[in-house]
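**Student:** Test case, fold it:
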Amino acid sequence: MSENYKFRSILATPIEGYIAEKRAVGYKFEKGARMLQRFDAFAYNTSFSEMALTKQLVTTWSTRSPNETISTQCGRISLLRGLAEYMNRIGYPAYVYPRAMVTIDRYAYTPYIFTRDEIKRMFEACDRYPPNSCTPNRHLILPLLLRMLYGCGLRISEALNLSIQDVDINKGTLYIRNAKFGKERVLPMADSLTQRCRDYRNVADIEKHGNPFFFPSSFGGHYSDSRIYQLFREVLHQAGISHLGRGKGPRIHDMRYPN
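**Tutor:** From the prediction side, this is the model:
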């Protein structure tokens, strides 16, 4: 159990056991563990005292919060359903939220397909992005990162988790670790993108601070998804591409769908 997660409610033991089980079969389960920490705090703050997952506790926790999307609510419900099934297996009474009560169409979103002209304007806006003394490599990272997403079809998390060793500037390949479903793969880069990676390494000198990530943050580790999305929205604005609002795109994920 990671020391980053502290569980205080009476359900701490089964929660920790469930997380351990998920990780034992290969899941990183970081997002799930964070959500279960929230649930544990909820149970603790409501002075819940039964070694059971009662229907009342489950339904109260599962109630949709103001401004919460249905997708987020379904995620919370699904996580608690998994905990309940685990508790039942090891002998604790637990109410399993019925699957049919909340459903969501996960394929309802239509990706935004950028035109070639829009892609050109976005890259030009990236190339004009000004340096910043607090984050001195940001103006170098952003143009390369977006080109990598577009040219290689990466998920943003896959790109941000690339280490320096994962980007082979001699062979022109990317080694993707811990991809979706725990898979690994090697992707080829176009010659022009490989050359950009070489130039970036030379100019940004990313090895000098001992940070292993190819796109290092000045504050340690790598850039966060949320920060890159903020920069992406700025680029859209500078490129004259309308952003339709939360959940409506264009999303940075839509860079994976070339025209």
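
**Student:** C-alpha from now on. contacts and neighbour counts both.
**Tutor:** Noted.

**Student:** for the residue most central in space within the chain, what are its contacts?
**Tutor:** Among the residues of the chain, the one closest to the centroid is residue 157, at 5.4 Å (C-alpha atoms, centre = their mean). For residue 157, the residues meeting the contact criterion (C-alpha atoms under 8 Å, 6 or more residues apart in numbering) are residue 225.

**Student:** What residues sit buried inside the helix or strand in which it is found?
**Tutor:** In this structure, residue 157 is located in helix 156-160 according to DSSP states H and E. Applying a neighbour-count criterion of 16 or more other C-alpha atoms under 10 Å, the buried positions in helix 156-160 are 156, 158-160.

**Student:** nearest to residue 258, of the residues you listed?
**Tutor:** For those, the minimum distance to residue 258 (C-alpha to C-alpha) is 15.3 Å, reached by residue 156.

**Student:** does that closest one really touch residue 149, like I thought?
**Tutor:** Yes - applying C-alpha atoms under 8 Å, one finds residue 156 in contact with residue 149, separated by 7.0 Å.

**Student:** Spell out the residue ranges of the strands in the stretch 1-150 of the chain.
**Tutor:** Along the stretch 1-150 of the chain, no stretch is classed among the strands by DSSP state E, counting those that start in this stretch.

**Student:** Correct me if wrong: residue 191 contacts residue 172.
**Tutor:** Yes - Residue 191 lies in contact with residue 172 (C-alpha under 8 Å); the separation is 7.0 Å.

**Student:** one more to line up against the first:
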Amino acid sequence: MPKAYNSVFHEEIEIHMELRKEELGNEAYRHYKRTVKLFDDYLYQIGLKKKEISEFIVEEWIKEVSKGISINTVSQHVHYIRQLLLYLASCGYRCFIPKTVITRDTYIPYLYSDEELENIFMLADSLKAPHAVKNVYIENEMPMLLRLLLCCGLRVGEALNIKVGDIDFQRNLIILRVTKKYKQRLVPYNEKLADIIYRYCGAMGILTDSRAYLFPTIDKDIPLTSNTVRNYFKEILMSAGIRNDRLKKYERGACLHCFRHTFAVRSFDKNERNGIQACDSIPFLSTYLGHDSLYETEKYLKYSADYFADTIIRFEAFAGDLFPEVTFDE
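**Tutor:** Prediction:
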């Protein structure tokens, strides 16, 4: 059986990884292990013989691993390797410890309040679009789509590509086949939403048509486009008095994708209030959202202190040892 690690530090890394496996959740450990494996492979490839890691080696590895990935992902890799190098240094080996890569968020997500959501759904339920030639079902589709985005945290494109055959009405599951980075996943939903989806499909006449899109145009074999949905949602936001013309630096403003952010924050908050620890809930939330890493989920849980102020403190306490430092411009 081949060894998991092959560099000159393979024994120390194996011991370190056993310790980390006990400390981290399954999802966090998986991503940590991937980074360590990349570093171990690099040490093996350059033929490192002496148990000493110089600044040059670390900097060259960072250059190598940074190719074709975002600064946030680079920051995550560096943060993980710092943990390994600190461990090796504690074992008596001379190791250069790189500084944490400081990243800056490109936007601050907007979170919908209870009052805003109530107003949005009231306006969606009463939407009138008499001149919608191609999108003749839009008055029925918008209320259903917005509820699906909020209750399941789906990306807009994921929701629009759902077909009736992708819905398991018996087990209350949606199979997402068209997703970001082509990673299919199962999305469970609650009984209340199940009843709404079932009645919606019946009213649309697509309940038994497995090939029909859940949100079709006049041709049930062609789904609504994201642009169409965004345009109607802009009208709803305007009617609700939710404006995006006075945004601060890095603020994204209210949009369809912010239902996903709102779902993530509310899910974390609900779990915390029900006594489910962050180390247990965050990996499952990350998987549910279809994220590649816990770092992606961490970005979703950054929000204004006006919402769930006590919850963000608890999340930061959990995330402190997992995620690199992030700073914001004033």
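
**Student:** returning to that earlier point: dump the buried residues of helix 156-160 of the first structure to a markdown table, plus distance to residue 34 of the first structure.
**Tutor:** Listed next are the buried residues of helix 156-160 of the first structure as a markdown table, based on distance: C-alpha to C-alpha, whole Å:
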| residue | distance to residue 34 of the first structure |
| --- | --- |
| 156 | 20 |
| 158 | 20 |
| 159 | 23 |
| 160 | 20 |
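
**Student:** Next, the mean deviation of the helix or strand that the helix holding residue 157 of the first structure is followed by compared to the second structure.
**Tutor:** Under the assignment DSSP H and E, the closest C-terminal helix or strand after helix 156-160 of the first structure is strand 167-168. Strand 167-168 of the first structure: mean distance to aligned residues in the second structure after superposition is 1.9 Å, counting by mean C-alpha distance after the TM-score superposition for the first structure.

**Student:** If we only consider the buried residues of helix 156-160 of the first structure, which is nearest to residue 87 of the first structure?
**Tutor:** Distance to residue 87 of the first structure across the buried residues of helix 156-160 of the first structure (C-alpha to C-alpha) is lowest for residue 158, with 33.2 Å.

**Student:** list the contacts for residue 141 of the first structure?
**Tutor:** Taking C-alpha under 8 Å, 6+ apart as the definition of contact, the neighbours of residue 141 of the first structure are 200, 215.

**Student:** Give the equivalent position in the second structure for it.
**Tutor:** Taking TM-score structural alignment, the alignment pairs residue 141 of the first structure with residue 141 from the second structure.

**Student:** buried ones in stretch 201-208 of the first structure?
**Tutor:** With the criterion 16+ other C-alpha under 10 Å, stretch 201-208 of the first structure contains buried residues 201, 204, 206.

**Student:** Ends of it, what's the gap?
**Tutor:** 11 Å (C-alpha to C-alpha, to the nearest Å).

**Student:** Contacts for it next, please.
**Tutor:** Contacting residues not belonging to stretch 201-208 of the first structure are listed as 137, 140, 164, 214, 216 [C-alpha under 8 Å, 6+ apart].

**Student:** For these, which single residue is the most surrounded?
**Tutor:** When those are compared by neighbour count (other C-alpha atoms under 10 Å), residue 216 ends up highest, at 26 neighbours.

**Student:** quick one: it and residue 206 of the first structure, what's the gap?
**Tutor:** Between residue 216 of the first structure and residue 206 of the first structure the computed distance is 7 Å (C-alpha to C-alpha).

**Student:** do the same with residue 153 of the first structure
**Tutor:** Counting by C-alpha to C-alpha - residue 153 of the first structure and residue 206 of the first structure are separated by 24 Å.

**Student:** same thing with residue 12 of the first structure?
**Tutor:** Applying C-alpha to C-alpha, the value for residue 12 of the first structure to residue 206 of the first structure is 42 Å.

**Student:** and if you look at residue 246 of the first structure?
**Tutor:** Between residue 246 of the first structure and residue 206 of the first structure the distance, using C-alpha to C-alpha, works out to 33 Å.

**Student:** mean per-residue distance, the helix holding residue 157 of the first structure to the second structure?
**Tutor:** Aligned to the second structure and superposed, helix 156-160 of the first structure gives a mean residue distance of 0.3 Å (mean C-alpha distance after the TM-score superposition for the first structure).
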